[in-house]
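> next comes the sequence, and after it the predicted model I'd like to discuss.
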Amino acid sequence: MSSISKQNMRASLNEREGFQVWWRLLRPHTLTAAFVPVFIGTMLAATEQSIDGWLFAAMLIASILIQAATNMFNEYYDYVRGLDNENSVGIGGTIVRDGVKPKTVRLLALTFFGAAALLGVFICIASSWWIAVIGLISMLFGYLYTGGPLPIAYTPFGEVTAGFFMGTVIIGISYYIQTLMITWEVVLVSLPAAIFIGAILLANNIRDRVGDAENGRRTLAILFGHVGSIRFLSILFISAYAITIGLIIFDVLPFWSLITLLSVKKAWQAVQGFINKKEPLEMMPAMKATAQTNTFYGLLLGLSLVLHLLFPIG
C-alpha cells in the first residue's frame, strides 16, 4: 500500500501517530473487559467484609496487563499468518500501518505477561498459591487465543473461552483473594458478565466475518451468517439481562441491581448497528456499543452492590 493510501486509511479510522500508535496497540476499547470483572468480584467481596485496596489494585492491573498482552499476541500472530493488512479494520495497525517491528510487539506482550506474573506473586503471597495455577492457565489460554497450531480465535469456541476466563474466572479470583472462599452465588453472578464479554468477541467476529471466512477461520459468526449472528447477539443480551433479573428475584443480587437495566439502551444500539450493514467500517459503531454495554452493565452492577451496602433494601 502506498504512503498516500495508508494516510487515507488512517484518516478514515481517525488514527494518529506518536503515542497514539502504542495506545492503539493495547486496543483500549477491550480493556474494560478486564476492569469490569475485577470490579464486580471485589464489590461482591465488599458486601461481606472490608476489602484490601492493595489486592484490588494488583488484581486490576494484572488483569489489564493480561488483556493487553493478549491483544498484542493477536496483532502479532494475525500479521504472521497474513490475516492482517493495511486495510484491516479493528486492529491496532501498529505493524501493518505504522511500521512497528513484529518482534517488538511480541516482546511487549511477553513483558506485559511478565509484569502480570510478578503482580500474581504478590497476590499469591497475600492469599493462596492456588491463584498462581489459575493465573498461569489463564495466561496460557490468553496466548493460545491467537497463538499455537490451532488458535482458539479461529474456531467457534472463541466467545465461550473469552467469557469464561475474562468473566467467570476473573470475578471468582477477585472475590477469592479478598475472602479466601468461593460460592455458587459468585459463579451465578459472573454469568451475565461472561456473556457480555463473549458478546464483544461475537461483535468483533460479525464485523470481520467475510475476511475471516476467506482466511479459513470458522467462527460462530461465519457459521451463523450475518443475520443469524445478529439474532444470536440479541439472544446473548436477552439472556444476560434475564439472568440478572432472576438473580434479583431469588435474592442473590440486591434490589439495587435493577439499575443495570439502564445499559439496555446500549445493547439495543449494538444490535441495530449491525442490521443491514455490510462493510467493516460501517459496523464499528455497533462493536463500540457492544463493548460499552459490557462496561455500563459492569459499572452499574458494581455500583448497585455499593448502594446495597450504604442503603440496604429488604
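Arrived safely, thanks for sending.
> going forward, measure contacts between C-alpha atoms and count neighbours the same way
Will do.
> residues near residue 215, how many?
Counted with other CA atoms under 10 Å, the neighbours of residue 215 add up to 13.
> buried sites along stretch 199-215?
199-212 (16 or more other CA atoms under 10 Å).
> among these, which are in helices?
Using DSSP state H, the subset of the buried residues of stretch 199-215 located in helices is 199-207, 209-212.
> show me which of those is closest to residue 33.
residue 200 (8.6 Å; CA to CA).
> who are the contact partners of the closest one?
287, 290-291, 294 (CA atoms under 8 Å, 6 or more residues apart in numbering).
> repeat for residue 217
Counting by CA under 8 Å, 6+ apart, residue 217 makes contact with 154-155.
> SS state for it?
Assigned with DSSP: H, G, I helix; E, B strand; the rest coil, residue 217 falls in the coil class.
> please name the nearest non-neighbouring residue to residue 122.
Closest residue in space to residue 122, ignoring its immediate chain neighbours: residue 58 at 7.8 Å, by CA to CA, 6 or more residues apart in numbering.
> before we move on, the earlier item: want to try JSON lines for the ones in helices among the buried residues of stretch 199-215, with distance to residue 229 as columns?
Listed next are those as JSON lines, based on distance: CA to CA, whole Å:
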{"residue": "199", "distance to residue 229": "10"}
{"residue": "200", "distance to residue 229": "12"}
{"residue": "201", "distance to residue 229": "12"}
{"residue": "202", "distance to residue 229": "8"}
{"residue": "203", "distance to residue 229": "9"}
{"residue": "204", "distance to residue 229": "11"}
{"residue": "205", "distance to residue 229": "9"}
{"residue": "206", "distance to residue 229": "7"}
{"residue": "207", "distance to residue 229": "10"}
{"residue": "209", "distance to residue 229": "10"}
{"residue": "210", "distance to residue 229": "13"}
{"residue": "211", "distance to residue 229": "15"}
{"residue": "212", "distance to residue 229": "14"}
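> try this one next to it:
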Amino acid sequence: MKKIIKESRPATLVVTIISTTLGIISACRAGYLFKNVKFDLFKIFLITIAGILLQSGVNLINNFFDEEVDEEIKINRNSYFLGYKRTKDEILFFKCGLIFMFITFLIGTYLSFYSGIQLFVIELIGLFSAYAYAGKPFSYKNYGLGAVMSFIMMGPLMVYSSYLVFSKSFSIMPILYSCTFGLFIPAILLANEIRDYIKDKERGIKTLTVRIGYKHGVNIYYGLIVFAYINTIILALVKLLPLWSLIIVTTLPLVKNITRNMKENTKLLIPATAKLYLAFGIELLIVLILTKI
C-alpha cells in the first residue's frame, strides 16, 4: 500500500484539488450550489475523489510504460504482462491505475445521470486523455505533447466538468478562470523536463524541451508563469475577476526563488513551481469565495 501511494505521487494531487475546487466555486458563484445541501456536499465529495483517483491513475500507468529506467529496475523486470517485461511492482501499479480510472468512470457515470450527456462525453474524453498521456499505443507525452495535454486535461476540462455537475449548462466563466490557474500545470511539467533535460536527451526521450532545445523550453516555462499573472490582471480590469484579485502580486517573491533555482539547482525547480502554484491558486480561490461580482 505504501508503494502504491508513493508511486501515485501524492504531491501532484494539489493540481487536481485546485482544479476541481475552482469548478465547484464557479458553480457556487453562479448560484447553482446548496439548493439541496446534503446532495450537493455528496457531489463535491465524489468530484474530489474522482479527480484524485484520475490523477493517481495517470501517474501509476505512466510508470508502467516508462522504458528508460534505472539499471536496477531493468534487472528486476522478469515478469510479462500485456506483452511487456516488467517488475511485479510495476504490474501491480498498472493494475491499480486501471482500477482507479474505472472507479472514476463509475463516479462520472453516476454524476452524468443527474447532470446530462454533456458531462458523460467530457468524462470519456478525460479518461481517454488520461490513459493516452503515457499509455501505448498513444503515449502523446513521447511526441512532446505532454505539456499541452496536461493543460487541457487538468485545466479547462477538469474545471468545466466540475462546474457542469451542478450547472447542467454551458458557461465560459470556469474556462476563463481555468486558463489562468491552468497555465501553472504545464509549467510544472516543463520544470520536470528542464531538470531532466540532459538525461532525457542522452536516453533519446523526446520531451518538448528536448525537441525544441533547452533555451526555448526555459523561455516557454517562464512565459507560462508570466501569462498567468497577465491573464489575472486582464480579467480583473474587464471585471470578470474582482479587482482585489491583484493580491496575487504578493506571490512574486516566489518567482525570484524559481529564478534562483533555475540558475543554481534545477532539481529544486519542481517544488518551487508547485509552491508558487499553490500560493497563487489559494489566493485566487479565496478571492472568488469571498467576493460576488
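The structure has been received and is ready for your questions. On a predicted model such as this, the values are computed, not experimentally measured, just so you know.
> please state their TM-score.
Remark: TM-score between the superposed chains equals 0.87 [TM-score structural alignment, normalised by the length of structure 2]; 275 aligned residues with a CA RMSD of 2.1 Å.
> circling back to that earlier point, ok, which pair from the buried residues of stretch 199-215 of structure 1 is furthest apart?
The span of those, defined through CA to CA, is set by 199 and 211 at 19.2 Å.
> aligned to residue 73 of structure 1, what sits in structure 2?
The equivalent of residue 73 of structure 1 in structure 2 is residue 61 (alignment by TM-score structural alignment).
> what kind of secondary structure is that match in?
Residue 61 of structure 2 falls in the helix class when you classify it by three-state DSSP.
> wait, it touches residue 133, no?
No - in this structure, residue 61 of structure 2 is not within contact of residue 133 by CA atoms under 8 Å, at 9.1 Å.
> between the two, which is the more surrounded one?
Applying other CA under 10 Å to residue 61 of structure 2 and residue 133 shows that residue 61 carries more neighbours, namely 27 against 22.
> list the contacts for the closest residue to the more buried one other than its chain neighbours?
Spatial nearest neighbour of residue 61 of structure 2, excluding adjacent residues (CA to CA, 6+ apart): residue 94 at 5.0 Å. With contacts defined as CA under 8 Å, 6+ apart, residue 94 of structure 2 is in contact with 60-61, 63-64.
> now distance to residue 245 of structure 2 too, for these, in a markdown table please.
Formatted as a markdown table, these follow (distance: CA to CA, whole Å):
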| residue | distance to residue 245 of structure 2 |
| --- | --- |
| 60 | 36 |
| 61 | 37 |
| 63 | 38 |
| 64 | 41 |
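> and residue 154 of structure 1, what's its match in structure 2?
Residue 154 of structure 1 maps onto residue 142 in structure 2, by TM-score structural alignment.
> give the contact list for its match.
Counting by CA under 8 Å, 6+ apart, residue 142 of structure 2 touches 134, 205-207.
> okay if I get the buried residues of stretch 199-215 of structure 1 as JSON lines plus distance to residue 122 of structure 1?
Formatted as JSON lines, the buried residues of stretch 199-215 of structure 1 follow (distance: CA to CA, whole Å):
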{"residue": "199", "distance to residue 122 of structure 1": "32"}
{"residue": "200", "distance to residue 122 of structure 1": "30"}
{"residue": "201", "distance to residue 122 of structure 1": "31"}
{"residue": "202", "distance to residue 122 of structure 1": "34"}
{"residue": "203", "distance to residue 122 of structure 1": "35"}
{"residue": "204", "distance to residue 122 of structure 1": "34"}
{"residue": "205", "distance to residue 122 of structure 1": "36"}
{"residue": "206", "distance to residue 122 of structure 1": "39"}
{"residue": "207", "distance to residue 122 of structure 1": "39"}
{"residue": "208", "distance to residue 122 of structure 1": "39"}
{"residue": "209", "distance to residue 122 of structure 1": "41"}
{"residue": "210", "distance to residue 122 of structure 1": "44"}
{"residue": "211", "distance to residue 122 of structure 1": "42"}
{"residue": "212", "distance to residue 122 of structure 1": "40"}
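> any idea which of the residues you listed is closest to residue 250 of structure 1?
Comparing these against residue 250 of structure 1 with CA to CA places residue 199 closest, at 25.4 Å.
> now that closest one: how far from residue 120 of structure 1?
28 Å (CA to CA, to the nearest Å).
> and stretch 96-116 of structure 2, which stretch of structure 1?
By TM-score structural alignment, stretch 96-116 of structure 2 lines up with residues 108-128 in structure 1.
> contacts for the matching stretch?
Stretch 108-128 of structure 1 has contacts (CA under 8 Å, 6+ apart) with 55, 58-59, 61-63, 65-66, 68-70, 72-73, 130-132, 135, 139, 177-178, 180.
> buried subset of the residues you listed as a ChimeraX selection?
Restricted to buried positions by 16+ other CA under 10 Å, the ChimeraX selection for these reads:
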select :55,58,59,61,62,63,65,66,68,69,70,72,73,131,132,135,139,177,178
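> which of the contacts of stretch 108-128 of structure 1 fall in helices?
Among the contacts of stretch 108-128 of structure 1, DSSP H puts 55, 58-59, 61-63, 65-66, 68-70, 72-73, 130-132, 135, 139, 177-178 in helices.
> which position in structure 2 pairs with residue 308 of structure 1?
Using TM-score structural alignment, the equivalent of residue 308 of structure 1 in structure 2 is residue 291.
> grab the nearest non-local neighbour of that match.
Closest residue to residue 291 of structure 2 apart from its sequence neighbours, by CA to CA, 6+ apart: residue 242 at 6.9 Å.
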